[in-house]
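# got a structure for you, letters missing:
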C-alpha cells in the first residue's frame, strides 16, 4: 500500500536571524521593556499598603468598606488574568509594539483617573481598566524579547526579564510605604503617569515592530471561551480568598463553571482548523512540565508572601514600610542570580537546577514553621535571601522552556500562556493557603474570645489583625487577647508554610521528571509544528 505523500516542509527557518540593526540595540530594547514591566507588576502589590489609608474617612481617604477595598485590589487581578491570553494573541496578529503602546496608554490614563477618584466605586472601576491595559503590556514585553534576541542569548535576556519581575514584586510595598508617608493616597497611582510617559517615548523610539507573518484565520469562538473561562475561574479563586472558605457556593459555582468553559475551550481548539492556541504544544512533556512548574512555584510563593506580611506587621509589629524593606532580599537575589541562572543550567542541566531551586524554596518555606515572636530578624532575612536565590534558579529556565518550545512568530501566545499560569498559580496560592491560615487560626483563637461581646466574636476570629483590632477597642481588658492571638497565628502560619513547602516539593518532582538534563538547554526538546509534526531544534 502506497504511503501518503508527506506535507511540504515549511521553507522558513525555525529561528530566522534577528536584523542587524535590531541586534545592535537589543540590550537597550530590553531596558525599555523592563521599564514597561516595572509599572505593571509593581501595581499588583502597591495598593496592599494603602488599604488602611483609603478606608479612612475623607479627606484622608475614601471611606471604603472592607468589601470595596478587596475589590479595588481584585478588580485589577481579575481583568488582568482574564485577558492575558487574548492580549497575547492580539499582539501576534496586530503587532507586539503596537499592542504594548496601546496597553501603556490605557494603563497611564486609568492610573491618573484612579488617583483622582472621588468614591470607592470609581476606584474599583478605574482599577479594572488598569488591569485591562496591563494585560496588553506584560505578554508583549516577553514576546518582543524573543524577537530581538538570538536563541543562544534568550536565556540570559529572560533571566534579566524574570529578575525585573522579582524586583517589581518586592519594591511595590516599599514604594507605596514611602509615598504614603509624604503624600496622599492617590500618589500611589499618580506616580505611574511620569513612568508611563517615559516608557511611551522610549518604546516608540527604540522598540521594533514584530508580528506573526502568517497568522491565519481568527478563532473568535476560542477567544470568547478563553476569556469567559479564565474570568470565571479567577473570580472563584479570588472569592475563595476573600471568604477564606473554598466550599461556599459563590466560590464553587464560578470555579466549576470556569473549569467547564476552559474544558470546552480545549475541545474547541483541538477540533478547529485555525486554533487560537495549538494544543499540540502540550503534548511536549517539557512544555507541560514548565507551565506546571510556573504555577506550582507561584502557588507556594504568593501564599507564603501573603502570610509573611501578617507575620511581620501583626506579630512582629513592623510598619508597612519596614515590612516592605524586610522583603527586599527577595528582590536583591532575583536581580543578582536570575540573569546568571543560565550558567548553572549550562553546567548542570535545567532538570537539576530547577529541581534544586525548588527544593531550596521548599526548605525556606518550611523554615517559616520555626519562626516565632523572638526569631532574630537576621534569620528571617537569611531565609528570604535563600528563598529568592532558589526562585531565581527556577523561573528563568522554565520560562525559557515555555518560550523556546514555540516558534518565534507565536511568541505572544507563549508569553500569554506563561503569564496566565503564573497569575492563576499565585491567585490559587493566596486563596487556598489563605483559607488554610484562616481556618487553623480560627480554631486556635475561638476559645479566647469570651471577653468580647457575642456579636463581635465571629468577626474578631477571622484574622489576627481583626482580633488585635477588637482587643484595642476593649482597652486594658483587651491586652489578654494579644498573646493568644499571636500564638494562634504562629501555629496557623507553621501549618500553612509546611503545606506550601509540600507544594514546592511537588513542583521539584514535576520539573525533575520532565525537564531536560545535563547537556541540553531547556528549549532543546524539539518543537511541535501546527500540523503536529515534530521538528528538531538546532543547538
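It's in. What you see is a predicted model, and the numbers here were worked out from it, not measured in a lab. Numbering: from 1, shown residues only.
# Only C-alpha atoms from now on, for both contacts and neighbour counts.
Will do.
# what residues are up against the most centrally placed residue in the chain?
For the chain, the residue nearest the mean C-alpha position is residue 423 (4.2 Å; Cα atoms, centre = their mean). Shown in contact with residue 423 (Cα atoms under 8 Å, 6 or more residues apart in numbering): 81, 295, 298.
# three-state assignment of the first one?
The three-state assignment at residue 81 reads helix, by DSSP: H, G, I helix; E, B strand; the rest coil.
# wait, it sits on residue 422?
No. Using Cα atoms under 8 Å, residue 81 is not in contact with residue 422, being 9.2 Å away.
# Compare those two and say which is more crowded by neighbours.
Using other Cα atoms under 10 Å as the criterion, residue 81 and residue 422 rank with residue 81 on top: 28 against 22.
# how much space between the more buried one and residue 176?
Distance of residue 81 to residue 176, given as Cα to Cα, to the nearest Å: 23 Å.
# count of residues packed around residue 454?
Here the number of neighbours of residue 454 (other Cα under 10 Å) works out to 9.
# how far away is residue 133 from residue 219?
Distance from residue 133 to residue 219, by Cα to Cα: 22 Å.
# Second structure follows, compare the two:
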C-alpha cells in the first residue's frame, strides 16, 4: 500500500520557504550592519547585540520549541513561529534606535526557534525512508541558496532602498509560507513527554550571561555575569542528569564521537559567526566596498561551500567522517590564515581566494561532522538529536560573534595612536565619521591589525579542532535502518 502523501512535494516547498526566510535574514543582516549602525547611531557593542540577541534566543529556545511542536502540533507551532517572525521583522524595519532593533531581533529569535525544529520534524513525517534523503537534499540546497543569495540580496536592497528593506523582505515570505501551510500541510504530532521548564530556564540564563561576559571583556571582566553563567550552566548539567525527563539527553556526550563532532561543529560556527561580523566591516570601512559589493564578495565562499558540501557527502561514505572532518577543518584553517594576511591595500582576488578556501573547508567538514553526530543518536531520540545539533551550531555562532567581536574591539582600540580622540576609539565607523583623513588612515590600519589577530586565533583554534577530531572521533559502520515510528499521528 502506498501511504505517501500526494502533496508531499508541495509541502516540501513550504518547508523550504520557512527555512529560507531564516537563512536569508541572517545573511542579509551581515551586510546591513554598517549602514544601519550609522543611521541608528549604534556602537560596536550594539552591532554585536543586534546579531547576538537573535542567536541567543534562538539557541536557548530551540529544544523547548521542539518539545512544544511534538505536544501541540508541528504545523501549528511552525505557523505561530512564522507569524512572530514576520511581525517582528516588520517592527525591525521601522526601528529608530538600537534598543528597539535589538528587541525586535529577540522576538525574531523566538519565531525562528519555533520554525526550525518543526520544519525538520514535518519533513521526516511526510516523507518515507526511500524519499527522505532526496527531500533532505533539496531542503539543504535551498538553505545553501539562501547562503549564496542572502548577502547579494542584502547589498542590492540597501543600494536600491534602505537598510530596513532587509527585514521587510521577510514579511511576504512568511505570509506566503503561512497560507501555503494552512492549505497544503497536514498536522502531525509526536510522542508526548513532560516539559523541562527548569532546564530551559537554566540553559537560557547560562548562555545569555556567558556571551554577555565575553562581550564585556574589552571593558574588564564582569564577575557578576561570569559567576551567574558558571552557576547556571553547572546547575543545568546537574539537573539534566537527575531529572527523569531531561530537555537535553546529556548521556549522548559520553560517546566520544558525539562529543568530538559536537566540538567540531561548534568551532566551525565560532569561526563563521565572527567572520561575518568582522569581514563585512573590513570590506566596507577599510576597502571602501559598497553594501552591494560587500555582499558579492561572499559569493566565492558560498559557491565553494555548496560544491564541496555535495562532494563531502559522497567522500564521507568512502574515507570515513573522521578524516573528512579533520581535512576540511585544516582547509578552513588555511582560509582563516589567508584572511589574516589581508591588508588595507588588498584587492578582490586575495579576498575571494581566502573566502573560497574557507567555504571549501566548511563544505567538507560540516556534512561529515553532522553525519558523525547523528550516527550516534538512538532512533528514539532522533528529534531531540536534530534539535541539539541546531542548538550546538547556534551557540557556536553566538560565541563566535562575541569572542571575535571582543578581540576586534580591544585590538582596534589598542592599535590606535595614543592621541586618538575618545570618539574614535569605540568603533572604526565612528572614527571615519569624524572626517579627519589622518585619523581615518590610522583607524583603518588599527582595524586591519585587530582583524588579523582575530582571524589568526580562529585559524589556530580550527587547526587544533582538526587534530582533536583525529584523536577523538571514531568511524563506525552505519546501523541497520530503524522501523518506522508508528506512534506519530498525522491529521488534517
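Sure, I can see it. Fair warning: this is a prediction, and the values are worked out from it, not measured in the lab.
# Fetch the TM-score of the aligned pair.
After superposition, the two chains reach a TM-score (TM-score structural alignment, normalised by the length of structure 2) of 0.86; 481 aligned residues with a Cα RMSD of 3.1 Å.
# Residue 133 and residue 219 of structure 1: who's more crowded?
In terms of neighbours (other Cα under 10 Å), residue 133 is the more surrounded of residue 133 of structure 1 and residue 219; the figures are 29 against 16.
# tally of neighbours for the aligned partner of residue 112 of structure 1 in structure 2?
In structure 2, the residue matched to residue 112 of structure 1 (TM-score structural alignment) is residue 90. Counted with other Cα under 10 Å, the neighbours of residue 90 of structure 2 add up to 19.
# Next up, the contacts around residue 90 of structure 2.
By Cα under 8 Å, 6+ apart, residue 90 of structure 2 lies in contact with 167, 168, 171.
# Could you see which of these carry over to structure 1?
Counting by both residues aligned by TM-score structural alignment, their matches' Cα atoms under 8 Å, these that remain in contact in structure 1 are 167, 168, 171.
# Please narrow these to those residing in strands.
Residues of those located in strands (DSSP state E): none.
# Name the member of those residues with the most neighbours.
Counting by other Cα under 10 Å, top hit in these: residue 167 with 26 neighbours.
# pretty sure that residue is touching residue 95, no?
No. Contact criterion Cα under 8 Å: residue 167 of structure 2 and residue 95 do not qualify, at 10.4 Å.
# Spell out, range by range, the helices that occur in the stretch 201-350 of structure 1.
220-243, 249-271, 285-310, 320-326, 328-337, 341-348, 350-367 (DSSP state H, counting those that start in this stretch).
# do you know which of these lies nearest residue 489 of structure 1?
helix 285-310 (9.0 Å; Cα to Cα).
# what sits against the residue nearest to residue 160 of structure 1 when sequence neighbours are not counted?
Computed as Cα to Cα, 6 or more residues apart in numbering, the closest residue to residue 160 of structure 1 that is not its neighbour in sequence is residue 339, at 4.8 Å. Taking Cα under 8 Å, 6+ apart, we find residue 339 of structure 1 in contact with 156, 157, 158, 159, 160, 162, 163, 396.
# Could I get the buried residue list for stretch 66-81 of structure 1?
Across stretch 66-81 of structure 1, burial judged by 16 or more other Cα atoms under 10 Å covers 68-81.
# my bad, should have said stretch 70-89 of structure 2
Neighbour counts using 16+ other Cα under 10 Å place 70-71, 73-89 of stretch 70-89 of structure 2 among the buried residues.
# Now find how far off-centre it is within its chain.
Relative to its chain's centre, stretch 70-89 of structure 2 lies at 19 Å (Cα atoms, centre = their mean, to the nearest Å).
# quick one: contacts of that stretch?
Contacts to stretch 70-89 of structure 2, defined as Cα under 8 Å, 6+ apart, come from residues 18, 68-69, 104-105, 107-116, 118-119, 121-122, 167-168, 170-172, 174-175, 177-178, 181, 185-193.
# Just the angle for the longest helix along structure 1 relative to helix 220-243, thanks.
As assigned by DSSP state H, the longest helix anywhere in structure 1 is helix 411-445. Here helix 411-445 of structure 1 points in a direction 20 degrees away from that of helix 220-243 (axes from the mean of the first three to the mean of the last three Cα atoms, to 10 degrees).
# residues touching whatever residue of structure 2 lines up with residue 289 of structure 1, list them.
By TM-score structural alignment, residue 289 of structure 1 lines up with residue 260 in structure 2. Residues counted as contacts of residue 260 of structure 2 (Cα under 8 Å, 6+ apart) are 468, 469, 472, 473.
# filter the residues you listed to the buried ones?
Buried members of these, counted by 16+ other Cα under 10 Å: 468, 469, 473.
# okay if I get those residues as TSV plus distance to residue 417 of structure 2 and secondary structure?
Below are those laid out as TSV (distance: Cα to Cα, whole Å; DSSP: H, G, I helix; E, B strand; the rest coil):
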residue	distance to residue 417 of structure 2	secondary structure
468	40	helix
469	42	helix
473	47	coil
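# so which of those residues comes closest to residue 359 of structure 2?
The closest of these, once distances to residue 359 of structure 2 are taken by Cα to Cα, is residue 469, at 19.1 Å.
# Which residue in structure 1 aligns with the closest one?
In structure 1, residue 469 of structure 2 lines up with residue 511, judged by TM-score structural alignment.
# what do you get for residue 120 of structure 2?
Checking TM-score structural alignment: residue 120 of structure 2 goes with residue 142.
# element containing its match, please.
Secondary structure assignment for residue 142 of structure 1, by DSSP states H and E: helix 120-148.
# Which strands and helices lie in contact with that helix?
helix 26-46, helix 66-94, helix 96-115, helix 154-182, helix 411-445 (3 or more Cα pairs under 8 Å, 6 or more residues apart in numbering; DSSP states H and E).
# Next, the angle helix 328-337 makes with the fourth one.
I take that to be helix 154-182 of structure 1. Using the same axes, to 10 degrees: helix 154-182 of structure 1 against helix 328-337 is 150 degrees.
# repeat for the third one
When the same axes, to 10 degrees is applied, the directions of helix 96-115 of structure 1 and helix 328-337 differ by 160 degrees.
# how far off helix 120-148 does helix 96-115 of structure 1 point, in degrees?
160 degrees.
# how about residue 260 of structure 1, what does it touch?
residue 229.
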